[in-house]
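Undergrad: What would the 3D arrangement of this be:
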Amino acid sequence: MPEALLERENTVFVGGQWKNGRGAEMLEVTDPSTGNVLSRVQAGSAEDVEKAARAAAKAFDGWKRKPGAERAKYLRGFARGLESRKTILVRVQMHNNGKPRIEAEIDVDDAIATFDYYATLAEGLDERQDTRVDHAGGTHFGLVRHEPVGPVGMIVPWNFPLVTSAWKIAPALAAGCTATVKTSEMTPLNELVYGDIAAEIGLPAGVLNIVTGGAEVGIALTRAHEFRKISFTGSNMIGAKVMEAVSARCLPISLELGGKSPIVVTADADIDQAVSCIMGGIFFNAGQMCSATSRLIVDKSIEPKLIEALVEASRALRVGSPFEDGIEMGPLTTSAQCHKVLWMIEDAKSDGLDCVIGGGAIDRDGHFVKPTIFRDVPQDHTIWRDEIFGPVLATTTVSSDEEAIAVANDTHYGLVGSVVSGDWTRAKAIADRIEAGQIWINTPQVVYPDSAWGGFKQSGIGRELGPWGLSGYLGVKHILSEV
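TA: The predicted structure follows:
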């Protein structure tokens, strides 16, 4: 592993300069394939957050005044900086997250594409300014402007480093906002690269700030008065605390939270296609996805055949260290998450649920959990209703599309959903009625920079990606004048 990424003397990037974090805590960065410590990273402190917030506020006026085309050049600089470091960044994700190589490569490519996409949107921003509105019945006209909301505080999770931060940083900077990012305390290494690139491309001081750390840093970020918006991705439990802290100042907030998403398979579905979609939806990233389609809702007529095919495919799935040949699923990223998943599996087994494959840890070093499927799960059981965030699929059967829709929507969440059917029109009709922000039809989960990402119900507030992601960092100003 490159020492430049593993061993960092300075781990806080504030005002365009690297500094040593002032937190009392040393963050242990581990390899989940072995449980061994890769590196120890100095955490930041509340004082570091205060300095970052002041730097972001100081930089805001100059940054927002830059033409969109000029901001776009910096965004493309981030994309090229990531591109030039791709080999290293892939290895860091393999070591620190336990991602198989193909998954790590997808993550880096996604981050690169996100910066390029928002560079293009930034280039078109100035043309949207002062759009004229001729008000009916009077002598007045209006001019509509889209202006950045201000300095933004951002909190990113551990399951998709680089990606979730790119989804926030790129649109914020494109809009003319300045940003301060709190990295995950479990996977801080890749996000620190954004500071390296910012210095390399000459990004104005304070436009992007990065602070490592845990709860102390997160709390300080939500309380810093310089921030005019908070963007958070993570669990509902922490999201509620962030929302409570921000509510005291009535600030705008975006929350991308959890999910307990359905995948509906109709009677006329192609079995092989269904297996591909189901496997990708629950075992990609070892199930550590807010978008995991962890509830399989299948028509009774094909359920036996589908379950048989799923068990066979799960048995064939190669699980192990990402540095072993042909690995398709790696370990869970953290020890705590591994223990939580194993506890939920044991709880389901003790309740007598039918575990048709998996159902425990793999006997080796590291945080490995077997691909697990529970069949005919009662719809009031914990593993049917609660987010597990691991490679655990719960299944049930239905007798009609109407029943499938009702079961799919019987959840507090509404992030994503999938439909697999031999009739596209039928699948589209089901997708139209599933209460979720992103639906896939007859395809594994693919997310593009120009998609919309976000959910209904308790899955969050607001949207990331696409023009909607940019709009989240823009306020609308209406100037009214007489002719």
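Undergrad: from here on, contacts and neighbour counts on C-alpha atoms
TA: Fine.
Undergrad: since we're on the residue nearest to Arg463 when sequence neighbours are not counted, how many residues are nearby?
TA: Counting by CA to CA, 6 or more residues apart in numbering, Arg463 lies nearest to Gly454, which is 4.7 Å off, once chain neighbours are set aside. Counted with other CA atoms under 10 Å, the neighbours of Gly454 add up to 24.
Undergrad: separation between Gly454 and Phe232?
TA: Taking CA to CA, to the nearest Å as the measure, Gly454 falls 12 Å from Phe232.
Undergrad: Mutual contacts of the two, please.
TA: Glu256 (CA atoms under 8 Å, 6 or more residues apart in numbering).
Undergrad: Identify the residues contacting the residue sitting nearest the centre point of the chain.
TA: Among the residues of the chain, the one closest to the centroid is Thr164, at 4.5 Å (CA atoms, centre = their mean). Counting by CA under 8 Å, 6+ apart, Thr164 touches 156-157, 233.
Undergrad: Leaving out sequence neighbours, find the closest residue to Ala79.
TA: Per CA to CA, 6+ apart, closest to Ala79 is Ile112, 4.6 Å.
Undergrad: to compare against the first, here's another:
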Amino acid sequence: MPVFDYAPAPENRDIARVKQYYQPFIGGGFVDGGGEPLKTLNPATGEVLAEVSTVSSPDVDSAVGAARKAFERVWSPMSGSERAKYIFRIARLIQERARELAVLESLDNGKPIRESRDADIPTAAAHFFYHAGWADKLDYAGLGPNPRPLGVAGQVIPWNFPLLMLAWKIAPALATGNTVVLKPAETTPLTALVFAEICQQAELPPGVVNIVPGAGDVGEMLVTHPGIDKVAFTGSTEVGKLIQRQLAGTRTRLTLELGGKAANIVFDDAPIDQAIEGIVNGIFFNQGHVCCAGSRLLVQESVADEVVAKLRARVETLRLGDPLDKNTDIGAINSAEQLAKIRELVASGEDEGAQRWTSPCPVPEKGFFFAPTVFSGVESSMRIAREEIFGPVLSVQTFRTPDEAVTKANTTPYGLSAGVWTEKGSRILWLTSKLRAGVVWANTFNRFDPSAPFGGYKESGFGREGGRSGLAAYLKGDDDGEV
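TA: You can find the predicted model right below:
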């Protein structure tokens, strides 16, 4: 039998229209920042994509000042129906520039073009469409008496879903009448700065949205700025704890969406082949750079051997390589720093006695790549079962009873998400009531919708994004309390 394979099908990188130099977006225009310029890399090759001007403390002051002026004079007094027109226009422009944004996202982030094209960009547009519909209905949404915007929102987003996380943050803030100063991750600032161009195209009033590139010091300047009324942060638990300490005792509102170590639980009556696809999507989507990734697989003992064997066979078919190739399943790790962290934790798994299996797929010599890896024989005390690896690495454990599955699933400081695979509806309902996770998927994994709130418990943060709950995080009532 001849062996058939897909021929390379690369997307044209020129579609991204990458510029040599990008600037911060403050007060409706692009300006040179006072910080040290940074170079953003293509993680698939290590080449420099562009130079980005970063901001200094006076630039952050200017951005917050512009946002305050726009809030008081234009955006907050504007009717909800008028705000909705701008937000809807932004959504349409994201759709119109979708191919450009998808290619740029894959170049700057390393994720496969299929994911950027089919998931990230359409979902980002969907968030703006969804929140445009809410802008004139806040008084009728059960959000308390006289819901009003908080003011200026300082938002910090991570590098794993750059444009999508921007949409999660900016869309509800604008719909509720707030203005925004957003800091993108230093390794993936480009789609945020193209989004600033979209704000200009949409003729958004100056100062309503401001983009301030930079490293962690810029994020600290922003979240501790006295002119910020609300902070929304997505990122590591360590940084989230630091922000919470910094804002303790202030009037600044805060929501945190932090790390995760999700359990994906497979019972003996689960549809095994369907579950295998869900397991693969749960951990290898976006190279495992997903805070809610199903990085712990809990399998009922009686079907564990079958599940692991089928899982390995399926993982061997995944293609690792050029993110711009439409046939690529697993792209590049976002940075050399993240690749080093993955390698360290994988080495700890081997040192502590877990059995490592890595796909025999070829790994490119250039760029930052890591082949999909599955550990079996994992104990709950091992680092690979406790710490967030944030890479294409799966830890497999077994259980005998539903109670044992719950105990093992909850034996983690995190509580962002979980998955359950079984044919019994009663078991799904029972288990979801026991799992300490903000989102629990049943017979699927990694499914998102703008109308569904997302967030965690414990060290995975607090507050919700998406849906009506996500709107409430940007509003206050007559008593100046939570609505």
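Undergrad: Which residue ranges of the stretch 101-250 of structure 2 form strands?
TA: 148-149, 152-156, 179-183, 209-211, 230-234 (DSSP state E, counting those that start in this stretch).
Undergrad: Packing partners of the third one?
TA: Using 3 or more CA pairs under 8 Å, 6 or more residues apart in numbering; DSSP states H and E as the contact criterion, the secondary-structure elements in contact with strand 179-183 of structure 2 are helix 57-70, strand 152-156, helix 162-175, strand 209-211.
Undergrad: for the last one, same thing?
TA: Strand 230-234 of structure 2 is packed against strand 152-156, strand 253-257, with contacts defined by 3+ CA pairs under 8 Å, 6+ apart.
Undergrad: how far apart are that strand and its match in structure 1?
TA: With mean CA distance after the TM-score superposition for structure 1, strand 230-234 of structure 2 departs from structure 1 by a mean of 0.6 Å once superposed.
Undergrad: could you dump the strands of the stretch 101-250 of structure 2 to JSON lines with mean neighbour count?
TA: Formatted as JSON lines, the strands of the stretch 101-250 of structure 2 follow (neighbours: other CA atoms under 10 Å):
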{"stretch": "strand 148-149", "mean neighbour count": "23"}
{"stretch": "strand 152-156", "mean neighbour count": "29"}
{"stretch": "strand 179-183", "mean neighbour count": "29"}
{"stretch": "strand 209-211", "mean neighbour count": "29"}
{"stretch": "strand 230-234", "mean neighbour count": "24"}
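Undergrad: I'd like these as a markdown table, with distance to Gly438 of structure 2 appended.
TA: Formatted as a markdown table, those follow (distance: least, CA to CA, whole Å):
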| stretch | distance to Gly438 of structure 2 |
| --- | --- |
| strand 148-149 | 25 |
| strand 152-156 | 21 |
| strand 179-183 | 25 |
| strand 209-211 | 29 |
| strand 230-234 | 15 |
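Undergrad: right, and those - which one's nearest Arg17 of structure 2?
TA: Closest of the strands of the stretch 101-250 of structure 2 to Arg17 of structure 2 is strand 209-211, at 19.5 Å (criterion: CA to CA).
Undergrad: Residues touching the closest one, excluding its own?
TA: With CA under 8 Å, 6+ apart as the criterion, strand 209-211 of structure 2 contacts 24-28, 63, 67, 179-184, 192-193, 196, 199.
Undergrad: what sits against the equivalent of the residue nearest to Ala79 of structure 1 over in structure 2?
TA: Structural alignment (TM-score structural alignment) places Ile112 of structure 1 against Ala125 in structure 2. By CA under 8 Å, 6+ apart, the contact list for Ala125 of structure 2 reads 90-92, 94-95, 167.
Undergrad: Since that was my last question, I'll sign off now.
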